[in-house]
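Engineer: Model the following, please.
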Amino acid sequence: MNAPGGPGLSPTWASSDKDIVGTALGPSRVWYTLGHGILDEVYWPSCSTPQIRDLGFIVAGDGFWSEVKRESHYELTTPAPDVPLPKIVHQHERYRLELEVLADPLRDVVLLRYRLEGKGLKLYALLAPHLEGSGHDNTAQVTPQGLAAMKGGTALMLAADCGFTRASAGYVGSSDGWRDFHDHGAMTWQYDCAPNGNVALMGELAGNAGVLALGLANTVEGAQTLALSSLACGFEAARAPFVEGWQRWAGHLKCEGLEPSLQQAVRRAAMVLKTHNDRDFPGAMVASLSVPWGDTRDDPGGYHLVWPRDAVESGFAMLACEHHDEARAMLAYLIATQQPDGHWLQNFYTDGRPYWGGVQLDEAALPVLLAARLDEYGELGDLRPQATTMARRALRFVARTGPFSPQDRWEENAGINPFTLGVAIAALVAGAAHGFLEKADATHALSLADDWNARIESWVYARDTELDRTHGTRGHYVRIAPPGQTAQDGEVALRNRGRERVSAQNLLGLEYLYLARLGLRAADDPRIRDTTRLIDAELRVDLPAGPYYRRYNEDGYGEHEDGSAFDGTGVGRAWPLLSGERGHQALLAGEDPQPYLAAMLASASEGGMLPEQVWDTTPIPERGLNPGRPSGSAMPLVWAHAELIKLVAAIHRGQPVERLRAVVDRYRTPRVPAVTHWREQAPCRTVNRSGVLLVEAASPFVLHLGRDGWKHVDDHVSEPLGFGLHGVRLDVAKLGAQRTLEFTRRFLGERGWEGRDWPLLLLPLATSGGND
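Structural biologist: As a prediction, the model looks like this:
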C-alpha cells in the first residue's frame, strides 16, 4: 500500500555542524559525514553529489521513545587523528547506543556497526533519501532485502545483517516514521511505497546489535548486491583495509618536530583535506562536505563543489606536509579544468561541470603560484610542459583582465582588492622567473607586476579618514576599491545587506595581510601596522578561546541577531580561518602567533572539524549557539584546515609556505617601476614627468593625444605587446607637455571612437609610491 501525504514537506539538508567526515582510500566511491552523533549526508559517486540527508535512529519500548540525534549526549573517538573511523557512544538514562562507521574500501557501501543496551528497548533506523542531490521526486520502497530508494539512474539499499522485523515508507511531515512516533508513541504504520516526493524510510531492526550496509548504485538491484555482499564479508573484513589504507597514506605526511597535540591536529587537518578529494577525478577537492545552514534550506550546491582558490590553498597545505604527490595531482586537475581563455570557473562539480558563473582573478593566478612552488621544490617533474601551457594561458588572462576582478575572494563585489591584487602580482613575477613565459610575455609580466605593485596604495589605501582619526592611524588598506574608483572616494554595495552602500574608505578587511605574506610589503611597513591596528580594533572578537576575526565590518553573511539562519541577509560572524591569517602576520611581524593558533584549534568540533564561522556573541542555547563554537555555516571548511596546517608550518619554519623566492627577492626593497601601464579598467590619474607611459588595450587602436588642454594634438598607432595586448608607448619627457596630457582612442573595427577623454596630471619626479 502506498503512503498518504505526498509529496511531503519541502526538503532540507542535515545541519552543517559535522562531527567528522570520512571516506575509504580505495576503489570505493562513497563519502560520509556525521553530525549530532548520527550519519548525515552520504556522497556518491563523487564528493559533489549527496544522496541522503541522514540516517538516524529511534530507540523505543515500554511507552518510551527517543530520537538519538535530538538527545545529543555522546562521545566520539577515532583510532588515530588521521584515520576517519568514528566510534560514537550515545548515553541516555534509558539506553547506551554504540555506533561505528566506515566506507567499505572495495565497494560503494557505507557500513554502520551498532549495539544498543537498554532493557525492553528496540532500535529503529530512519533513512531520508535525497538522491541525485535533491529531496524532490524520490521514491521509497520496502523490499524483502531492506529499505530501497530510487530516482532517475540512482538507487540505494539499506540492508541489515539481522534484517528488519517490519518497515515502512512515507512522506516527510505526514506519513514518515518520525511522524508516526510523534503522533502515536510507537511504530504503527507499514506502508510499502512512497513514490515521487520528499520521502523517508523506517525499519525496526530484528536485533539490537549488528551491521547496517548502505549501498549505492545505478539500480536497486546493484545497490542491493553491493550492500549484501559487503554484509556477507563482514564489518571487520572492511575495517582492516580501511585503517591500513589511511595509515599508509598518513605515513608520508611530514610534520615531525611538533609537540604531540599539535602534530595530531596537523594530521587530522590533513586527513580532512584528503577526505575532500574525489576518487574518479584525482586532484579535485571540494570546499566542504556540508551545506551551510542545510537544516533550513534546500541548496543543491552547498559547498560540495570545487573552488579553485580553496583547492590551491589546500594544495599549499599539502606541500607544507611534504605530500608533493597530492599537490601535483591537484595541479594536473587544474590544468584539465582551465577554461580556453585562461581562467577557471568560479566553482564546479568534480567532473568539471559549471555551477556558478562568476569570474575571480585570484582563481586564475593561484594555480600559477602552486606550479611555481612545486618548481621551487624541484617537484614539477613531467608536469612542466603542461604547467607551462597552463601558466601562459592563466597569466594572459590575468594580464588582460587585471588589476580589476569581477569578483573578490568573498564573491560579493567587483573591483580591486589587496588579496587578489597581491596574488596576481606574485603570479606575474613567478611566471617570468620560473620560465613559464616566452621572452616578450615575461618582460611584459615583470613590467606590469612592478607597476601594479607600486600602485597598490593608490588603489586600495585610504588616508586620514574618520576611522584613522578615531584610532590614531595615518591611513589603512581597505577591503576593496569599486570599479573605476579608489579607496579614498569609492562606494561599495554590500551584497548581504540588501545592497546597502557604504564608503570604501570605511570598509575594512584582512585582504591586505597577503601583501606581507607574499613578500610584496614588509610586515613592519607602517601602512601594514596601521591597518592591523584598525582590524584589531574593528574586526577582532576576543572570546574565551582566543581572538577571531570577522571578514569585514558591515558583513551580512551569518546568522541574524536572534540566531535564526542566514537567509540572504544576516550578521557576519567570526572566522577561525582569519585567525590563521592574523597569526601569519603576527609571525612575520615578530609577535607571538600562538594565541591565533590556539583560537583555531579551540573552534573544532568533537571530531576535530574546523568551522567556517563561530558564534561570537551572547549564547542562544535553544538554537545551539554558544560563543566560540560552530555556527550554522559550513563545517568542516577545507580552507580553514589548510590555513591551520600552513600556520603551524610557518611557525615551525619561520616563513609562509606560499612565499616564493623570486617574489621576495624582487620586492625586498621598494622598486620604482620603469613603465606606467594605463588601461581602461584601472586608469591612472597622474604620470611621472620623467617616466614612460604605456597605454594598453585588448585590441588595436589609434591614440589621439593632446598636451595641456588639447594643444599640440597628434595620433599614435598602437603596436603589439605581450599577452596579445596592444599599446602605445610614450616617453613623457619628450612630449613637451607642461601640466597635463589628455587622450582618447579610436579602435580599429566596429567599436570606433570610445567617446570619452582621459586626462593625466604630470608629476615632477618619479616616486616609489605609485601613480594615482
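Engineer: okay, CA-based contacts and neighbour counts for the rest of this
Structural biologist: Fine.
Engineer: which residues in the stretch 351-500 of the chain form strands?
Structural biologist: Secondary structure of the stretch 351-500 of the chain, counting by DSSP state E, counting those that start in this stretch: strands at 461-463, 475-477, 491-494, 500-503.
Engineer: Dump these to TSV, plus distance to Glu658 and mean neighbour count.
Structural biologist: Converted to TSV, the strands of the stretch 351-500 of the chain look like this (distance: least, Cα to Cα, whole Å; neighbours: other Cα atoms under 10 Å):
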stretch	distance to Glu658	mean neighbour count
strand 461-463	24	22
strand 475-477	21	28
strand 491-494	30	19
strand 500-503	32	13
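Engineer: One more, so I can put them side by side:
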Amino acid sequence: MSPVTAPVASSPLVVAPVAPGAPGAVATWASAAKTGAGASYEAYVDGRYQDGGPTGAVSKVWFSLADGVLTETMYGLIHEAQIKSLRFGVVTPGGLSVEGTDTTSRTEYLHTDRDGRPLSPAYRVVTTDKGGAYQIDKRVFTDPDRNALVLRVSITAKSGPVTPYLLLEPHMANTGGGDRGEAAPEALRASEGDVHLTLAPSQPFEAASAGFLGASDGLTDLTANRRLTRAYASTGDAAGSVVLTGALPTIAQGQTLTRDYVIGFGQSAAEADAAAAASFATGLDEVVARFNGEGARVGWEDWVGSLTELPRLAAQSTDDGKLAYASALMLKVQEDRTYAGALIASLSNPWGETVDATNPSTGYKAVWPRDFYQVAMALMALGDRETPLAAFRYLPQVQVTAQTPGNTGATGWFLQKTHVDGQIEWVGVQLDQTAMPIMLGWRLWKAGELSDAELAGFYSRMIKPAADFLVQGGTAGILWNDRRITPPWSQQERWEEQEGYSPSTTAAVIAGLTTAADIARASGDAPSAARYQAAADDYASKVEARMFTTAGEYGDGRYFLRLSRNENPNDKGLLGENNGQPAEPEDRIIDGGFLELVRYGVRAADAPSILDTLPEYDDQARADRFRVRYDLNGAPGYRRYGNDGYGERTDTGGDYGVGGVMAPAQRGRVWPFFTGERGHYEVAAASANGPMSTEARDRIRRTYVHGMESFANEGLLLPEQVWDGVGANAHGYRDGEGTDSATPLAWTHAEYLKLLRSLADGQVWDRYAPVAERYGR
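Structural biologist: As a prediction, this is how the structure comes out:
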C-alpha cells in the first residue's frame, strides 16, 4: 500500500485533451500463475467452428485470472492478447491500495453441481485489502454469442470511506506498446491497427482518463496524489503503453457499490461498442445462463454432460471429482475457436511479470504436437467424441511439406512450435512429435471414430510421410535448421534442449512406427508396413545398447540415461549446456523418460533395465543439482531431470531468464505431471500379470492421484512447476505450490485425467496393444 502523505488540496480535476509522456514505460506481461481461465463453449458445425450452430454465433474471447485480478484476455486467435490486466486501485484512509499487490484473494467457480464440481469456467473472485479497508467481489465470464467479456463487480467499504478506480491496461494486438486510448465517462477505448476494445460501464464513471504507463496514467497519478488530479481524453496521435482509468464514487463505511462492466472487442470501434451494448441489451443474467447452458440453453453444461466417461473417472479421484471436472473444462477452454482442434499448451506466458511485452509473444499459447497429443488423448479418455477427431484433422496444418513456407529440405516431420493458424515459430526436429500424430490417428481408428475411408486418405496425406521420416530421416531445410536427422537419433528430445538418443523419444517412435505399420496394412500398402515394422524392430532391439549405461556414476552403475549423444551410453560424453547450467557427463543426468517405454508397451514393467533404473530415479539422497525426486505434500514429485535450469534462481529467487540472461543459479523445479507418469508405471506394474487388485488401485489413488490433486491451486488449476523448497524463496511459495512458470498447463491436466482413466480401466490408457504384444512381454 502506498503510504499516507500530507493531504492534497481539493483542487478541481484538470481535464486535458491529450496525454503527455508517450510512449510510456516498457510494459511486461502478467503473472503466469493463473487461478482461473475461461471462454465460452462453442459447438462444432460439421467438425468446424462457424456461426449458426446450436450455440449460435461463435465467441472468440478468452480470459485469465491471477492474484485476484483479470489478466491476459485474448480476442481473435487464442494467442492474440488484447488486455494485460484489469484491477482496481482504491484510495483508503490509510493510503492507496492496489488489487493484486495489496490484497489477498480467493477464486471459486460460479456454477457447480451439488457436490461442488464445476460445470462451467465462470468465476467468482474475491479480493480483500490486507489492511481490512475494503472487499471486492467480481463475477467473470464471457458472452457466448458475441466477442465480449463480462465483469460484475461489488465493492464494500469495511473500515472507512474508500474511493475505487478501475485500471485497465490494454495490450492490443498482442503487444504492450503501439496502443492508443480514449477515455470518457461513458466508455474506455483502446486500439492498435484494426483491433479495438470498448469497456462500457453500467453507469458512467465519475471521471475517466487515458494515459501512458509510468508517465501520465491514472495509477501514477493516484500513487502520487491519492486521487485523480488530471484526466486526459485520449493519447492523441502518439502510440505506446496505455493505461485507461475510470473513477467510481466514494463509498461510505459499511456500504456496497455495484457496477457491471462489459468489454466488447471488434475490428472497429463501432463493432466493439456494438458488442458491449448487445451484451447489456441481452441482460447479464441471461448471458451467464447461456454461458453455463442452463435449462434449454446450449452451453458448458451440455458439453460436460456429453463426456460419457467423466463420472467413471471422477469416481477414481480422492476429491469427489472436483479436479476431474475442472481439468476437463481446462482442456476444452484451451482450444482455438477459429481452427477447430487446435489445442495449445497453456493460456499463459511463463514468468510473464518479467517478460518484455514490446514485441508479440505467444508464450505457451501455441501448438506443440507433443502437448497436443496428451490433451487429445485425455479428451478421448473423457468420452469426448468430437474434439479429438477435430484435433487429428487439424494436424496437417503443422506438418512440414513441400509447400511449407521456406522449406527446402525433408518433409513429413511436424513443426516444433506454431501459432494455431500454422505460422511457424520454432523449427527443431523432435521425433516424438512426429510419431504422436500417427499414434493418435491409430487410437481414433480403433475406437471407431475415424472411418477406414478417412484413415486411408490421412495415410497417404499425413501418416505415410511421417512414418517415412521416422524410418529414413532427412536433412531439415527451414529457417536456421539444416541438420541431418537419422532416426531414432533426434535433434531434440521432449525437453527441446538436447540432441541424441532419448528413451522417451525412442518409445514414441517405436509406437508410432508399429501403429503406422498397422495403418499401412489396412490401407493396402504391405511393403511400407513391413518397412515400418522392421525399423521399429531394429530400434526396439537397441534400446538398452544405446541408452542404458552399465558403468554409470550412481548405484550399481546400471540405469537408463536421460539421453546419450551417441550409440555408446558408457562413454560419459558431455551433454550440452542449457538454461545456464554447465555441461555434465551424460551418466550424471537421469530423468523419467524411461517410464515411457513401459507406458507405450515397448518394455514390460518388470524388464530388468526398468527395474534397475527405478531406484536411481527415486533416489532422494543425491545432491540437489542432480536429484530428481522430492516428496511434497506427502506425494512423490519429480523434476524434469538432474541439472535442469528451467526455473527460478536459487540465489535470489528471481524469475527464469530475466532479460534473456541465462543465470547459473537457475533451477528447474518439480513438475506435477511426473507424479502422474510415475503413477502410470505403478498401474502397468499392478496390471502386468492379471487384473489390478483393489489394494493396488487404492494405493495408487492415495499416493499418485491424491498427490496430483494436492498440487492444484484454489481455482483447481494444475501448474507446470511447483516449488521444491530449494534456494531463496523471493515469492514466498509454500512447498508444492505452483510457481510463476505456467498455470494451467494442459499437459498436467491431461496426465491427471489419463491416470484416472487408467485406474478406471485397470490398465494404462496410453498402452498400445500391438507394441506391447511385440516388444513388452
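Engineer: just to revisit the earlier point, want to try a markdown table for the strands of the stretch 351-500 of the first structure, with distance to Val291 of the first structure as columns?
Structural biologist: Shown next, in a markdown table, are those (distance: least, Cα to Cα, whole Å):
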| stretch | distance to Val291 of the first structure |
| --- | --- |
| strand 461-463 | 36 |
| strand 475-477 | 33 |
| strand 491-494 | 23 |
| strand 500-503 | 27 |
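Engineer: Looking at these, which is nearest to Asp180 of the first structure?
Structural biologist: Closest to Asp180 of the first structure of those, according to Cα to Cα: strand 491-494, at 45.5 Å.
Engineer: State the span of the second structure onto which that closest one is aligned.
Structural biologist: Mapping strand 491-494 of the first structure onto the second structure (TM-score structural alignment) gives residues 574-577.
Engineer: tell me the contacts of the aligned residue in the second structure for Pro86 of the first structure?
Structural biologist: Superposed on the second structure with TM-score structural alignment, Pro86 of the first structure falls opposite Tyr123. By Cα atoms under 8 Å, 6 or more residues apart in numbering, Tyr123 of the second structure lies in contact with Gly36, Thr107, Glu108, Tyr109, Leu110, His111, Lys138, Arg139, Val140, Phe141.
Engineer: from those residues, which ones fall inside helices?
Structural biologist: With helices taken from DSSP state H, there is no overlap with these.
Engineer: ok, now which ones touch Arg697 of the second structure?
Structural biologist: Contacts of Arg697 of the second structure (Cα under 8 Å, 6+ apart): Val683, Leu759.
Engineer: quick one: stretch 36-56 of the first structure aligns where in the second structure?
Structural biologist: Under TM-score structural alignment, the match for stretch 36-56 of the first structure is residues 67-87.
Engineer: Start and end of that stretch, how far apart?
Structural biologist: End-to-end distance for stretch 67-87 of the second structure, by Cα to Cα, to the nearest Å: 10 Å.
Engineer: mind checking how far that stretch is from the chain centre?
Structural biologist: Averaging C-alpha positions (Cα atoms, centre = their mean, to the nearest Å) puts stretch 67-87 of the second structure 14 Å from its chain's average.
Engineer: Could you do stretch 83-92 of the first structure as well?
Structural biologist: How far stretch 83-92 of the first structure lies from its chain's middle: 27 Å, per Cα atoms, centre = their mean.
Engineer: Aligned against the second structure, show me the partner of Val291 of the first structure.
Structural biologist: Per TM-score structural alignment, the equivalent position to Val291 of the first structure in the second structure is Asn349.
Engineer: Spell out the secondary structure type for its match.
Structural biologist: Following DSSP: H, G, I helix; E, B strand; the rest coil, the label given to Asn349 of the second structure is coil.
Engineer: and what of Tyr333 of the first structure?
Structural biologist: Secondary structure for Tyr333 of the first structure, judged by three-state DSSP, is helix.
Engineer: residues near it, how many?
Structural biologist: For Tyr333 of the first structure, the neighbour count with other Cα atoms under 10 Å is 19.
Engineer: who's in contact with it?
Structural biologist: Counting by Cα under 8 Å, 6+ apart, Tyr333 of the first structure touches Phe281, Pro282, Gly283, Ala284.
Engineer: equivalent range in the second structure for whichever helix in the first structure runs longest?
Structural biologist: Criterion DSSP H: the longest helix present in the first structure is helix 439-460. Under TM-score structural alignment, helix 439-460 of the first structure corresponds to residues 526-547 of the second structure.
Engineer: Now find how far off-centre that stretch is within its chain.
Structural biologist: Using Cα atoms, centre = their mean, the offset of stretch 526-547 of the second structure from its chain centre is 34 Å.
Engineer: buried residues in it?
Structural biologist: Buried positions in stretch 526-547 of the second structure, judged by neighbour count with 16 or more other Cα atoms under 10 Å: 528-537, 539-540, 543-544, 546-547.
Engineer: Thanks a lot, see you next time.
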